[in-house]
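K.L.:
kindly generate the corresponding structure for this input.
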Amino acid sequence: MGESFGRWTLGDDEAMLDIVTSANVACGFHAGDPEGILATLTAAQAKGVVVGAHPAYRDLAGFGRRNLDASPKELYGDVLYQLGAIAGLARSIGAEVRYVKPHGALYNTIAYDEKHAPAVIDAIGSFDESLVVMGLAGSPFVEKAKAAGLTTVQEAFADRASTPGGELVSRREPGSVLHDTALVAERMVRLVQEGVIEAIDGTIVPVEADSICVHSDSPGAVEIARAVRDALVGAGVELRSFAA
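P.N.:
Down below sits the predicted model:
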């Protein structure tokens, strides 16, 4: 959330904050400006939603969804800078950033990468080792962060298709983003109850997840998030933030 920029409005943060328990808030490098980020932080605080930093590659034009060949030293500084920016904005209103979830291409790269993952982990640990670190369920990044002494949370995606190996299907591929609200809700109930997700080829993949993500910029995002929440609650699942 917090991804609007100047006159460009993206996502319905107010509506989403009535549904979710945690909000990944942009830090300005892939989207968002200080005014909008602060507004999202303020709204989240008013609605009792836990906020996390959503740092990205320095890629405003590409919305953080392009891989950048930054040096580990450069990436370390970029992540540290973003954490400092959002923490300062949150502190100004008496709020607190509780966790970190890298965004877009950075998230996907560090899931299995040996070059950029340590830089991100080091930056988080240097800034505040009490921050919870979120990563793709089953990925080596989660294990690396845990080995570094950080508290980790594994994440699954409601509105994205998975490969048989548990990775996210590239957005360049057809069917990578899911739009059928009923199907998405059914998949997430099955994830919670059975610990599996059906991959794009029909393979049943075991997934151990602590959190479910819905992208606020996807068409119908609010309806998808509401359908997932209603389905989980209807199945008797108690929803709360992992970082509360």
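
K.L.:
could you use CA atoms for every contact and neighbour count after this?
P.N.:
Noted.

K.L.:
pull the distance from the longest helix along the chain to the chain's centre.
P.N.:
Using DSSP state H, we find that the single longest helix of the chain is helix 72-92. Centroid separation for helix 72-92 versus its chain: 16 Å, with C-alpha atoms, centre = their mean, to the nearest Å.

K.L.:
same thing with stretch 159-166?
P.N.:
The answer for stretch 159-166 is 15 Å, by C-alpha atoms, centre = their mean.

K.L.:
quote the end-to-end distance of it.
P.N.:
Distance between the two ends of stretch 159-166: 14 Å, counting by C-alpha to C-alpha, to the nearest Å.

K.L.:
next, the buried residues of it.
P.N.:
159, 160, 161, 162, 163, 164, 166 (16 or more other C-alpha atoms under 10 Å).

K.L.:
contacting residues for the third one?
P.N.:
Contacts were defined as C-alpha atoms under 8 Å, 6 or more residues apart in numbering; by that measure residue 161 touches 168, 169, 175, 176, 177, 178, 199, 200.

K.L.:
next, work out how far apart the spatially most central residue of the chain and residue 236 are.
P.N.:
Taking C-alpha atoms, centre = their mean, the centroid of the chain lies closest to residue 101, which sits 4.9 Å from it. Distance of residue 101 to residue 236, computed by C-alpha to C-alpha: 27 Å.

K.L.:
just to revisit the earlier point, the residue nearest to the centre of the chain touches residue 24, doesn't it?
P.N.:
Yes - counting by C-alpha atoms under 8 Å, residue 24 is a contact partner of residue 101 at 6.7 Å.

K.L.:
structure for this one too, so we can compare:
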Amino acid sequence: MASMITPAAAAIDLNADLGEGFGRWALTDDEALLSVVTSANVACGFHAGDPSIMRRVCELAAARGVRIGAQVSYRDLAGFGRRAMDVPAAELAAEVAYQIGALEVFARAAGSRVSYVKPHGALYNRTVRDADQAGAVVDGVRLAAGEAGLPVLGLPGSLLLAAAAEAGLEAVPEAFADRAYTPEGTLVPRGTPGAVLHEPDVVVARAVRMAAQGQATASDGSTVRVRARSLCLHGDTPGAAGLALRVREALGAAGVRVEAFA
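P.N.:
I've put the predicted structure just below:
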């Protein structure tokens, strides 16, 4: 029974990617998702989002008590931030700081603040194993936030989280209930069949297992450790808001509190 499960952690954060639109084009159901999640990864204009969208999402998040996170990306609107790019470290650090600063304006205007930083897409995956790019992201966070810093959300065991911890920033590991994992604990590339999981019952069951047991089944059938402080559900999948609600309810039934880490 779900109520008999001993959670791997007493509480877990539930985050989603929001504000992923541009002009009249909208991808995510921001208002519905903000009624479920505890942390909002807001697109900062480099892979999606524009000033009006950023402002609106910050206002909605602040009104609901949802933490606002800067989802920073390579400068790649045409490719939605999912294309591999080679950006010099100093340039990347400046672009990361620029994105955080832009979102901070709207977060402050809404009566909130930027509470953490999470890379998006190709940048997220690159910083798992690329020390140069991981360090550049951390340098950008430091440039934008100063000595106080900001927590950095990333994949457990990644060089990004290692660089963040070395720089004195809070390194927050996250798991993905709707993404397939390799036996090494990394994400299966999006171009691979089965990389994104769409069956709601499967996603809900994986979310509970991740939070309650710190485990997931990898693409080859093996078991991988995925202990995390935050659980991500992608906002650009069909029925994302309804699925997020089911996940939150299932976590509660399993005895896991859902609350923001920041």
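
K.L.:
hmm, back to that, which neighbours do residue 101 and residue 24 of structure 1 share?
P.N.:
With C-alpha under 8 Å, 6+ apart, residue 101 of structure 1 and residue 24 have common neighbours 52, 53, 54.

K.L.:
and the first one, what's its match in structure 2?
P.N.:
Following TM-score structural alignment, the counterpart assigned to residue 52 of structure 1 within structure 2 is residue 69.

K.L.:
wait, isn't that match in contact with residue 116?
P.N.:
Yes - using C-alpha under 8 Å, residue 69 of structure 2 makes contact with residue 116 at a distance of 4.7 Å.

K.L.:
quick one: which of these two has more around it?
P.N.:
Using other C-alpha atoms under 10 Å, the more surrounded residue of residue 69 of structure 2 and residue 116 is residue 69, with 32 against 25.

K.L.:
which ones are touching the more buried one?
P.N.:
Residue 69 of structure 2 touches 39, 40, 41, 42, 114, 115, 116, 117, 118, counting by C-alpha under 8 Å, 6+ apart.

K.L.:
can you give me the helices for the stretch 151-262 of structure 2?
P.N.:
159-166, 200-213, 240-253 (DSSP state H, counting those that start in this stretch).

K.L.:
closest one to residue 224 of structure 2 among the ones you listed?
P.N.:
Across those, residue 224 of structure 2 has its closest neighbour in helix 200-213 (9.9 Å, C-alpha to C-alpha).

K.L.:
okay, the angle between the closest one and helix 240-253?
P.N.:
40 degrees (axes from the mean of the first three to the mean of the last three C-alpha atoms, to 10 degrees).

K.L.:
what's helix 200-213 of structure 2 aligned against in structure 1?
P.N.:
Using TM-score structural alignment, helix 200-213 of structure 2 pairs with 181-194 in structure 1.

K.L.:
aligned to residue 228 of structure 1, what sits in structure 2?
P.N.:
Match for residue 228 of structure 1 (TM-score structural alignment): residue 247.

K.L.:
nearest residue to its match other than its sequence neighbours?
P.N.:
Counting by C-alpha to C-alpha, 6 or more residues apart in numbering, residue 204 is the residue found nearest to residue 247 of structure 2 once chain neighbours are left out, at 5.1 Å.

K.L.:
what separates the one you found from residue 249 of structure 2, distance-wise?
P.N.:
Counting by C-alpha to C-alpha, the gap from residue 204 of structure 2 to residue 249 of structure 2 is 9 Å.

K.L.:
which of those two has more neighbours?
P.N.:
Remark: of residue 204 of structure 2 and residue 249, residue 204 carries more neighbours, 22 against 16, as counted by other C-alpha under 10 Å.

K.L.:
re the thing from before, now, which of the contacts of residue 69 of structure 2 sits nearest residue 60 of structure 2?
P.N.:
residue 40 (10.2 Å).

K.L.:
one step back: surely the match of residue 52 of structure 1 is within a helix?
P.N.:
No - read with DSSP: H, G, I helix; E, B strand; the rest coil, residue 69 of structure 2 is strand and lies in no helix.

K.L.:
could you tell me the end-to-end distance of stretch 156-170 of structure 1?
P.N.:
Per C-alpha to C-alpha, stretch 156-170 of structure 1 runs 15 Å from first to last residue.

K.L.:
what range does it cover in structure 2?
P.N.:
Counting by TM-score structural alignment, stretch 156-170 of structure 1 corresponds to residues 175-189.

K.L.:
map residue 112 of structure 1 onto structure 2.
P.N.:
By TM-score structural alignment, residue 112 of structure 1 lines up with residue 129.

K.L.:
just to revisit the earlier point, rebuild the contacts of residue 69 of structure 2 as TSV, extending it with secondary structure and distance to residue 262 of structure 2.
P.N.:
Output for these, formatted as TSV (DSSP: H, G, I helix; E, B strand; the rest coil; distance: C-alpha to C-alpha, whole Å):
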residue	secondary structure	distance to residue 262 of structure 2
39	strand	8
40	strand	11
41	strand	12
42	strand	15
114	strand	10
115	strand	6
116	strand	7
117	strand	11
118	strand	12
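
K.L.:
dump these to CSV, plus distance to residue 140 of structure 2.
P.N.:
Shown next, in CSV, are the contacts of residue 69 of structure 2 (distance: C-alpha to C-alpha, whole Å):
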residue, distance to residue 140 of structure 2
39, 21
40, 20
41, 17
42, 17
114, 14
115, 15
116, 12
117, 10
118, 12
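
K.L.:
I'm done for today, thanks for sticking with me.
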